[in-house]
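Enquirer: Fold the stuff below for me.
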Amino acid sequence: MNIDLSGKTALVTGSTAGIGHAIAKGLAGSGASVVINGRGQDKVDAAVRKLEGTGTKVRGIAADVSTAAGCKALVAALPEVDILINNAGIFEPKDFFDIPDEDWSRFFEVNVMSGVRLSRAYMKGMLKRNWGRIVFISSESGLNIPVEMIHYGMSKTAQLSVARGLAQLTRGTAVTVNSVLPGPTMSEGVETFVKDLAKQNGQSVDEAAANFVKQHRPSSLLQRFASVDEIANMVVYVASKQASATNGAALRAEGGIVNTIA
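Expert: Prediction:
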């Protein structure tokens, strides 16, 4: 399969590192003009430099998409896109009884409302042009709520609802809206988390990673953390012209953690 996204403009939020940056790299490698996004200009510029030489146009826009003002500024700088990857997100293990109201609101703003606001801004143009792709980077935690971070699971479930609802608005068009559900993935942020676990438990990083999967995701068939590129491969396909019949779907790239046949 030859995925060719030439002539398409793709915005990937939260793409200065991790899964987002891998997605941006994959889209650029498939010919799309890619816009990197992050909160800080320095990190955005550094991420853009990493993708130089991919043979396609890459630029960056610094904006905090967790706020309405940040989303508005981003849309003002980039009025139209063909592909929107709602990847910006945060996670934090915390006991339920220690999660204050402010954390619930913060997780909802970052993980859910960023995608809501940007989809609202860009989807009308996609429908008018009769082509577009919106992808929410959710998580298996949206189906398999983790007891160690229920607030995170809540936000990921909400993304699935929003994505499915938006897909209903595309009926009969060449616009699609889907979700991709990664499982534990060895991004930079997760790697720091695993290193902290290793230090706390007197283990090597590899031991800590393996034990985390066994203890917290025992149903995993993969039995390891996925790489960011493994997640990006799924997203690039969903964003492609070849994925035209995939719409309103929650596509799992979680290593078989969710124990269901559907």
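Enquirer: CA only for contacts and neighbour counts going forward, please
Expert: Fine.
Enquirer: mind listing the helices for the stretch 151-262 of the chain?
Expert: Listed from the start of the chain, the stretch 151-262 of the chain has helices (DSSP state H, counting those that start in this stretch) covering 188-201, 205-216, 228-238.
Enquirer: For the shortest one, give me every contacting residue.
Expert: Contacts of helix 228-238 from elsewhere in the structure, counted by CA atoms under 8 Å, 6 or more residues apart in numbering, are 3, 18-20, 22-23, 26-27, 133, 135, 178, 180, 182, 185-187, 243, 246, 253.
Enquirer: quick revisit: of the helices of the stretch 151-262 of the chain, which approaches residue 148 most closely?
Expert: Across the helices of the stretch 151-262 of the chain, the minimum distance to residue 148, taken as CA to CA, is reached by helix 205-216, at 9.0 Å.
Enquirer: And for this structure, the residue most distant from the center?
Expert: Among residues of the chain, the one most distant from the C-alpha centroid is residue 202; the distance is 31.7 Å, by CA atoms, centre = their mean.
Enquirer: how would you label the closest residue to residue 68 other than its chain neighbours: helix, strand or coil?
Expert: The spatial neighbour of residue 68 that comes closest, neighbours along the chain excluded (CA to CA, 6 or more residues apart in numbering), is residue 117 at 7.3 Å. Assigned state for residue 117: helix (three-state reduction, DSSP: H, G, I helix; E, B strand; the rest coil).
Enquirer: in stretch 121-138, what's buried?
Expert: Using 16 or more other CA atoms under 10 Å as the burial criterion, the residues of stretch 121-138 that qualify are 121-123, 125-127, 131-138.
Enquirer: Report the distance from that stretch to the chain centre.
Expert: Averaging C-alpha coordinates over stretch 121-138 and over its chain gives two centres that are 15 Å apart (CA atoms, centre = their mean, to the nearest Å).
Enquirer: Not counting that stretch itself, show me its contacts.
Expert: With contacts defined as CA under 8 Å, 6+ apart, stretch 121-138 is touched by 75, 79-87, 115, 119, 156-157, 159-160, 163, 170, 173-182, 235, 238-239.
Enquirer: Touching the single longest strand found in the chain from outside, list them.
Expert: Across the chain, the strand with the greatest residue count (assigned by DSSP state E) is strand 175-182. Contacts made with strand 175-182 from outside it, assessed by CA under 8 Å, 6+ apart, are listed as 126-127, 130-140, 159-160, 163-164, 166-167, 170, 231, 234-235, 238, 244, 246-254.
Enquirer: and for comparison, fold this next one:
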Amino acid sequence: MDLKLNGKRALITGSSSGLGEAIARSLAAEGVSVIVHGRDQERAKAVAESIGAAYVLGDLTTDGDADKITQEVLATGPVDILINNAGSYIPRAWLDTSVANWSESYNVNVLAYVRMIHRLLPAMKTLGWGRMIQLGSSGGIEHFALQPDYLAATAARHNLTVSLARELKGTGITSNTVAPGPMLVENTRKMLLNMAGQYGWGTDWTEIEHNAVTQFVQNDIGRFGRPEEVATAVSYLASPLSDYITGALLRVDGGHTKSI
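Expert: Just a heads-up that it's a prediction; the model follows:
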């Protein structure tokens, strides 16, 4: 299917690895002029060169770097598509999560998104068409005890998406969230291999994945999601084919979330 994205220009934050990299590759394959973002030059450059993209570097938790990235990006034209993907978390129990941890998590996982929306939206409005897509998480819908700061921040992402959609009424710009469930990125694979012996999950990868899903992240498909599956959903919402979708949350979680 032709997603009618050829010639569009997209910035994907946190796209030097993981989900962001998969999204960058998916959009580049659709003819999008992609701008890869990361903090590590070697990784960002490698991804960018492999798909014929540009790249920018900076820490989106600071206004200074957000300004620098915006200036570099807009110097060669406006952005049609902003995909806010960069974020991080540390699994901590409630009482081990300090107020400072909460503040830091909100800055990394919410305010970094807001910074780029503020900076890129004015130019996008002049185009009469655009996409603001946030990467959320199934954990922002169905919470658990660990990492409460991250889960609350993720829920805030979901909510800002809807508020932004109302703000963008009549502009031709839509605002949506894609909420992945547990994803099999490289760090997750390494973590599961390290845990396999402790929990008796076996030595074969297929067996390890099945047992890890059964014990920790039950879903209807019986495996972890793949980054490419999230990238496909993002690419659809980025395309003109999704013009009638805004303020929505699209779960890509294999049925991990048990609510509507």
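Enquirer: Superpose the two chains and report the TM-score.
Expert: The TM-score (TM-score structural alignment, normalised by the length of structure 2) is 0.93; 255 aligned residues with a CA RMSD of 1.6 Å.
Enquirer: will you turn the helices of the stretch 151-262 of structure 1 into a markdown table that also has distance to residue 49 of structure 1 and mean neighbour count?
Expert: Listed next are those as a markdown table, based on distance: least, CA to CA, whole Å; neighbours: other CA atoms under 10 Å:
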| stretch | distance to residue 49 of structure 1 | mean neighbour count |
| --- | --- | --- |
| helix 188-201 | 18 | 15 |
| helix 205-216 | 29 | 16 |
| helix 228-238 | 19 | 21 |
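Enquirer: Make a markdown table out of those and add distance to residue 109 of structure 1.
Expert: Formatted as a markdown table, these follow (distance: least, CA to CA, whole Å):
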| stretch | distance to residue 109 of structure 1 |
| --- | --- |
| helix 188-201 | 19 |
| helix 205-216 | 26 |
| helix 228-238 | 23 |
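Enquirer: helix or strand for residue 69 of structure 2, which one?
Expert: According to DSSP states H and E, residue 69 of structure 2 maps onto helix 63-74.
Enquirer: ugh, wrong one, I meant residue 132 of structure 2
Expert: When secondary structure is defined using DSSP H and E, the element that contains residue 132 of structure 2 is strand 130-135.
Enquirer: residue range for that strand in structure 1?
Expert: The alignment of strand 130-135 of structure 2 onto structure 1 (TM-score structural alignment) spans residues 132-137.
Enquirer: in structure 1, which spans are strands?
Expert: Under DSSP E, structure 1 gives strands at 9-12, 33-38, 58-62, 83-86, 132-137, 175-182, 250-253.
Enquirer: Reformat these as JSON lines; add distance to residue 262 of structure 1.
Expert: What follows is the strands of structure 1, written out as JSON lines (distance: least, CA to CA, whole Å):
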{"stretch": "strand 9-12", "distance to residue 262 of structure 1": "28"}
{"stretch": "strand 33-38", "distance to residue 262 of structure 1": "33"}
{"stretch": "strand 58-62", "distance to residue 262 of structure 1": "37"}
{"stretch": "strand 83-86", "distance to residue 262 of structure 1": "24"}
{"stretch": "strand 132-137", "distance to residue 262 of structure 1": "19"}
{"stretch": "strand 175-182", "distance to residue 262 of structure 1": "14"}
{"stretch": "strand 250-253", "distance to residue 262 of structure 1": "10"}
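Enquirer: Tell me which of those strands lies nearest to residue 95 of structure 1.
Expert: By CA to CA (comparing all of those), the closest turns out to be strand 175-182, at 22.4 Å.
Enquirer: residues in structure 2 aligned with that closest one?
Expert: Per the alignment by TM-score structural alignment, strand 175-182 of structure 1 matches residues 173-180 in structure 2.
Enquirer: Kindly indicate which of the buried residues of stretch 121-138 of structure 1 lies nearest residue 223 of structure 1.
Expert: Lowest distance from residue 223 of structure 1 to the buried residues of stretch 121-138 of structure 1 (CA to CA) belongs to residue 138, with 20.2 Å.
Enquirer: quick one: the match of strand 130-135 of structure 2 to structure 2 mean distance?
Expert: Mean deviation of stretch 132-137 of structure 1 relative to structure 2 after superposition (mean CA distance after the TM-score superposition for structure 1): 0.4 Å.
Enquirer: cool, stretch 117-124 of structure 1 as well?
Expert: If you overlay the two and look at stretch 117-124 of structure 1, the average distance to its match in structure 2 is 0.9 Å (mean CA distance after the TM-score superposition for structure 1).
Enquirer: Which residue in structure 2 aligns with residue 109 of structure 1?
Expert: For residue 109 of structure 1, the aligned position in structure 2 is occupied by residue 107, per TM-score structural alignment.
Enquirer: Residue 153 of structure 1 and residue 85 of structure 1: what is the separation?
Expert: In this structure, residue 153 of structure 1 and residue 85 of structure 1 are 19 Å apart, going by CA to CA, to the nearest Å.
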